[in-house]
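[1] From the sequence below, what's the structure:
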Amino acid sequence: MVWALHPRVYESKDWATLIFILALALIVIARTAFSSRFNDYIRLLVSDKYTKIYRDSSHLWNGFNILLFLVNLVSFSFFIQLVLDHYGLGEKKDWMLFTRIFTGLTVFILSKFLIEKIIAVTFDIEELIDEFNLQKVNFRTYIGLLLFPVSAIMYYGDYATNSLIIIIIGTLLLINLLTYLFYLKIYQNFVIGKLFYFILYLCALEIAPYYFIYYLITKN
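    Below you'll find the predicted structure:
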């Protein structure tokens, strides 16, 4: 009798846990490497100290923002997948679906940023758009931090309901609206001088892309 020996392979199938841990590690790195900045950042919604200190557009793609941007991508990708799962349009445990959402979201944001830069240079409003993008990054990565534990709880606890999803989406839209109002308050003199181009920018790159995404999702 011949005994066939096969090596036992231990493989974690919980890919979501690994990604959540990696995202948490990024937050810890940001907190450790930029402790003073992080402490100011977490008070972003109640204090304007952070925006006053780091208002220069050179801060847009530094290490701190890149770390939080990656966390933001993870948070929103999971939330989108949970919403799709709740409405029967996907499966929350499908790692391939998460990969597609994460990749699509990354390409969308970076492509939108590149187009914005081209338009800003064309219409000579580069300074305005760079500072506006910095404010958007600040607030939207902040939203990603808030959404991170919510997505984790919803993923493992099956707490997703119509009411909860609507409340979360409504809160996200409200914070985005506050971002625009906050920016207009700070740079109102500069914006008024180039009001036509700024409105054109908002319609073309801040409203139209999301409308078309919504249209394609509901249409499909």
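[2] CA only for contacts and neighbour counts going forward, please
    Will do.
[3] Give me the contact list for stretch 73-84.
    Among residues not part of stretch 73-84, those counted as contacts by CA atoms under 8 Å, 6 or more residues apart in numbering are 19-20, 23, 90-92, 97-98, 101-102, 105-106, 144-145, 147-148, 151, 154-155, 160, 165.
[4] Proceed likewise with the subsequent sequence, for comparison:
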Amino acid sequence: MEAISRNLNSIDAITLLLVLSLIMITIVRFFYRTRFANYMILPINNKYVTIYSKKGRMRSWFHFGNLLFQLLNFSVFAHLVAKAFTEKDEFQFLEVYLLFGFGLGLYLFSKMVLQLCAGFIFDIQGKILELMFNKQSYFNYSAFVACIANIFLAYIFPDSKSIIYLALALIILINISCIYSLINVNQNIIQNRFMYFILYLCALEIAPLVIFASYLKG
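    Sure, this is the predicted structure:
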């Protein structure tokens, strides 16, 4: 009997990663039912961050599971976006997936280190940890949008730019709601230290994003 080799194509790889991410989020939901229920209404009710920003913050398996879910789905989404906007017939899945996954992980890690350093220097570690938890929770949540978009782009409407634009708009909207919530809660601190707030935005929000975009472009 002659052996037949079968190469794993991009759809097979995407299916495997999507199933893996869905299994992961199902396990998280199974072990953290109440927390997951609060998490699912995060964009319309910040009860989740109010309760859990003081309880272990980012050192929980729940947060870690959502972080992995985010990395898996955003990396797949990046590949599907790149595939939709390129004229190549065969777009290398592994190349884009690993590039974006590594870049996103490096970006998040760099931001975390910079924010922790800033918290240590200005002796506001507690506030910085709370801020990091809030922003990361919203960013992780927006991965649900990416996951749904991945399913549509991979199996129902391949290369649909409308789906991509809609998903990007929802992802941006979710994260803008996080910024609005943070500014609303901390408006007294921001007003009293407005220059520090501007420096924070430039050094810890905008600068890492520019470096990340330059890395991907390169």
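[5] Of the contacts of stretch 73-84 of structure 1, which belong to helices?
    Among those, the members falling in helices are 19-20, 23, 97-98, 101-102, 105-106, 144-145, 147-148, 151, 154-155, 165 (criterion: DSSP state H).
[6] Run through the residues that contact the nearest residue to residue 130 of structure 2 once chain neighbours are set aside.
    Nearest in space to residue 130 of structure 2, with sequence neighbours left out and distances taken as CA to CA, 6 or more residues apart in numbering, is residue 53 at 5.7 Å. Each residue near residue 53 of structure 2 by CA under 8 Å, 6+ apart is listed here: 130, 133-134.
[7] Quick check on those residues: which are buried?
    Applying a neighbour-count criterion of 16 or more other CA atoms under 10 Å, the buried members of the contacts of residue 53 of structure 2 are 130, 133-134.
[8] residue nearest the centroid of structure 1?
    The geometric centre of structure 1, computed from its C-alpha atoms, lies nearest to residue 72 (CA atoms, centre = their mean), at 3.9 Å.
[9] how close does the aligned residue in structure 2 for that one get to residue 147 of structure 2?
    Following TM-score structural alignment, the counterpart assigned to residue 72 of structure 1 within structure 2 is residue 70. When distance is defined by CA to CA, to the nearest Å, residue 70 of structure 2 is 9 Å away from residue 147 of structure 2.
[10] now residue 5 of structure 2, what's its secondary structure?
    Using DSSP: H, G, I helix; E, B strand; the rest coil, the secondary structure recorded for residue 5 of structure 2 is coil.
[11] how far away is it from residue 161 of structure 2?
    Applying CA to CA, one obtains 34 Å for the distance of residue 5 of structure 2 from residue 161 of structure 2.
[12] Of those two, which one has the most company?
    The residue with more neighbours, out of residue 5 of structure 2 and residue 161, is residue 161; 14 against 6, by other CA atoms under 10 Å.
[13] List the residues that contact the more buried one.
    Contacts for residue 161 of structure 2 were tallied using CA under 8 Å, 6+ apart; they are residue 84.
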